[in-house]
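>>> Have a look at this prediction, sequence included:
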Amino acid sequence: MSGTSTGQHLTIGFVGLGNMGRPMAHNLHSAGFALVVRDSAPAAEERFAAAHPGVTVAGSPDAFSAADIVVTMLPDGTVVQDALLRWDGGIGRALRAGTLVVEMSSSDPSDTLRLAGELEPLRVRVVDAPVSGGVPGAVAGELAIMAGGAPDDIARAQDVLRVLGDPARQFVTGGLGSGHAMKALNNVVAAATHCATAEALAAGKRFGLDPQVMIDIINASTGRSFVSQTFGAQVLTGRYGTGFALGLLAKDVHIAASVAAAAGIDAPMVALADERWAKALGELGPAADHTRAHQAWWPETGS
């Protein structure tokens, strides 16, 4: 997607220049949007501005007053609220009536609804549009996107979403907050599969099976999944370089458990996945690559 130009005449505010946000903001810049950027780390802002001529670094919320759409790509809903509602009075108060916030972080749906409630008196609209595809998808502009909100607001967000994601993998999930609920539920499926894969490899290795042979067979059989492919590339090689932090996945799993509880669903698999990822988080810390989680459960599954 980088290198293309759509000739857009919109100003986009982008908050969060981390592993995911940086390539996403890069793609918007390459597509011809005027950008105002903000990150809590000044060095991240400086590096991005140095590599992208014409970008405005927001020294205060007032820098966002020209924005037509503000994209947030932050660790969680609390950090989003800090940026939109509390940083020097909050970016939200600097926005013009009618500005659209596209919340692309992995947040708790309740935080998203709370944010929208705070912004409603300012006549600022919100769409939640979390993503899947990791850093490679962000770099390529081929993220899967799960969009929740009012239909008119989702339509307005398309100028941004079509640059950041693959149109064939964009889904409208329903009302506001539904995108974040879907993202968490997708990730708990992956997280539970990760647990099962690690346990199978641990059992097989103790039985005398070669883990690489096991992964080759799983990937050619009914147990194949994105997770099993990742195990081959990241765990058995000792690479541990997906760029997706353990703390972020543990957070998403906990959100999924909260969604299930709020829905009154008996979900023992989700509850157990929440417990297992909380254990990994406690032992390895939030910054570890999520593929290291087996080191807290079954150390013999890999290096």
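Perfect, I can see it now.
>>> okay, CA-based contacts and neighbour counts for the rest of this
OK.
>>> List the residues that contact residue 278.
residue 250 (C-alpha atoms under 8 Å, 6 or more residues apart in numbering).
>>> Tell me which residues of the helix or strand hosting it come out buried.
Here residue 278, judged by DSSP states H and E, is contained in helix 268-284. Neighbour-count burial for helix 268-284, counted by 16 or more other C-alpha atoms under 10 Å, picks out 270-271, 273-281, 284.
>>> another one to put next to it:
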Amino acid sequence: MVDRIGFVGLGHMGNPMSAHIAASGAPLTVYDIDPALTRAHAAEIGATPAADLAELGRNSDVVVTMLPTGQVVRQAVLEQGLADTLAKGSLIIDMSSSVPTGSVTLHDELEKRGIGFIDAPVSGAVPRAKTATLAIMVGASDEAQFARAEPILKLMGDRIFRTGGVGTGHAMKALNNYVAAAGFAAASEALILGEKFGLNPETALDIINVSTGRNFSTEATLKTEVLTRAFKSGFGLALLTKDVKIAADLSESLDAGLPLVAETSAWWDRALAELGAEKDHTEAFTVWEATART
């Protein structure tokens, strides 16, 4: 791999993802808003720490961003010096969960500077980030840019899906997370209703998991995080709520008039308002449980 790679965002996901890139031997520069984290992580994985985004841009041909929102990505790229120091012909790969229309706009603005942009959000959360087995959804409007990014993406994921033009990866990520959020909410309500009628939640979950109602949440997080009251899946409530809202906003912007995505978004918004952004998404169960008791 001849490209020098920059990685922006060293949180729960970015930490192991950037480590896999470093392990490949590729020249890697890393940056996080936390300078101490940047230095410590760079030393741990054998990468070069950047003092700011301008420095990272000067040292990179391809930059991967893994940040909380598309707005933060836009600020990093256009307002904090990254695009100013990237050379023409450079490529930005946004692996964050961003608004699809915002990704299209950012792509168009960067294209005028001679900088490429593709969106490549992921599914699999922290466990699969650690094992480099993420599913990656890639929206790219240029075949050469996709070909350039693919070897880098394969260092972090084992299933690379080409979804279409720029923005389609972020749309697919939001839609997937909406389905996951709806499944978690529906299964939670089933357990809450069942318990109110006298059913044992563990028994109910065992039956669902050998029946047609099973989904990822019934097979994984409800058993390990909700019934145990651990609430430590590693996926934040604010992040999931944001992704569901992206899906709901997409429905509205396309005049689709689909009711379930809007109701699901409102249900998660309520949990976020009551619990706060720092909580794990599985703890939303407690809000819905309390609602059923009133």
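Thanks, I have the structure now. All of these numbers come straight from a predicted model, not from anything done at the bench.
>>> so the helix holding residue 278 of structure 1 corresponds to what in structure 2?
Using TM-score structural alignment, helix 268-284 of structure 1 lines up with residues 259-275 of structure 2.
>>> now swap in stretch 191-208 of structure 1 and tell me
Counting by TM-score structural alignment, stretch 191-208 of structure 1 corresponds to 181-198 in structure 2.
>>> Figure out how far the helix holding residue 278 of structure 1 is from the centre of its chain.
19 Å (C-alpha atoms, centre = their mean, to the nearest Å).
>>> Stretch 86-103 of structure 1 too?
21 Å.
>>> and the buried residues of helix 268-284 of structure 1 as a markdown table, adding distance to residue 255 of structure 1?
Listed next are these as a markdown table, based on distance: C-alpha to C-alpha, whole Å:
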| residue | distance to residue 255 of structure 1 |
| --- | --- |
| 270 | 10 |
| 271 | 11 |
| 273 | 12 |
| 274 | 9 |
| 275 | 12 |
| 276 | 14 |
| 277 | 12 |
| 278 | 12 |
| 279 | 16 |
| 280 | 16 |
| 281 | 15 |
| 284 | 20 |
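>>> Show me the helices in the stretch 151-300 of structure 1, by range?
Applying DSSP state H, counting those that start in this stretch to the stretch 151-300 of structure 1 gives helices spanning 151-164, 178-207, 211-219, 226-230, 246-262, 268-284, 294-297.
>>> hmm, back to that, just the angle for the helix holding residue 278 of structure 1 relative to helix 246-262, thanks.
150 degrees (axes from the mean of the first three to the mean of the last three C-alpha atoms, to 10 degrees).
>>> distance from helix 268-284 of structure 1 to structure 2 after superposition?
Compared with structure 2 after fitting, helix 268-284 of structure 1 has a mean deviation of 0.4 Å; criterion: mean C-alpha distance after the TM-score superposition for structure 1.
>>> got it, and stretch 180-189 of structure 1?
Counting by mean C-alpha distance after the TM-score superposition for structure 1, stretch 180-189 of structure 1 comes out at 0.5 Å.
>>> how far out from the middle of the chain is that stretch?
11 Å.
>>> Next: stretch 284-294 of structure 2.
On the basis of C-alpha atoms, centre = their mean, stretch 284-294 of structure 2 sits 27 Å off its chain's mean C-alpha point.
>>> Name the residues of that stretch that are buried.
284-289.
>>> between those, which is nearest residue 73 of structure 2?
The closest of the buried residues of stretch 284-294 of structure 2 to residue 73 of structure 2 turns out to be residue 284 (C-alpha to C-alpha; 27.3 Å).
>>> tell me the contacts of the counterpart of the closest one in structure 1?
Using TM-score structural alignment, the partner of residue 284 of structure 2 in structure 1 is residue 293. Neighbouring residues of residue 293 of structure 1 by C-alpha under 8 Å, 6+ apart: 246, 277, 280-281, 284.
>>> same question, residue 168 of structure 2
Counted by C-alpha under 8 Å, 6+ apart, residue 168 of structure 2 has contacts 100, 119, 138-139.
>>> Strands of the stretch 51-200 of structure 1, start to end?
56-57, 69-72, 100-103, 125-128, 131-132, 143-148, 165-174 (DSSP state E, counting those that start in this stretch).
>>> Structure 2: matching residues for the second one?
The counterpart of strand 69-72 of structure 1 in structure 2, using TM-score structural alignment, spans residues 62-65.
>>> contacts for the matching stretch?
3-9, 57, 73, 90-96.
>>> Out of the residues you listed, list just those in helices.
Using DSSP state H, the members of those that fall within helices are 57, 73.
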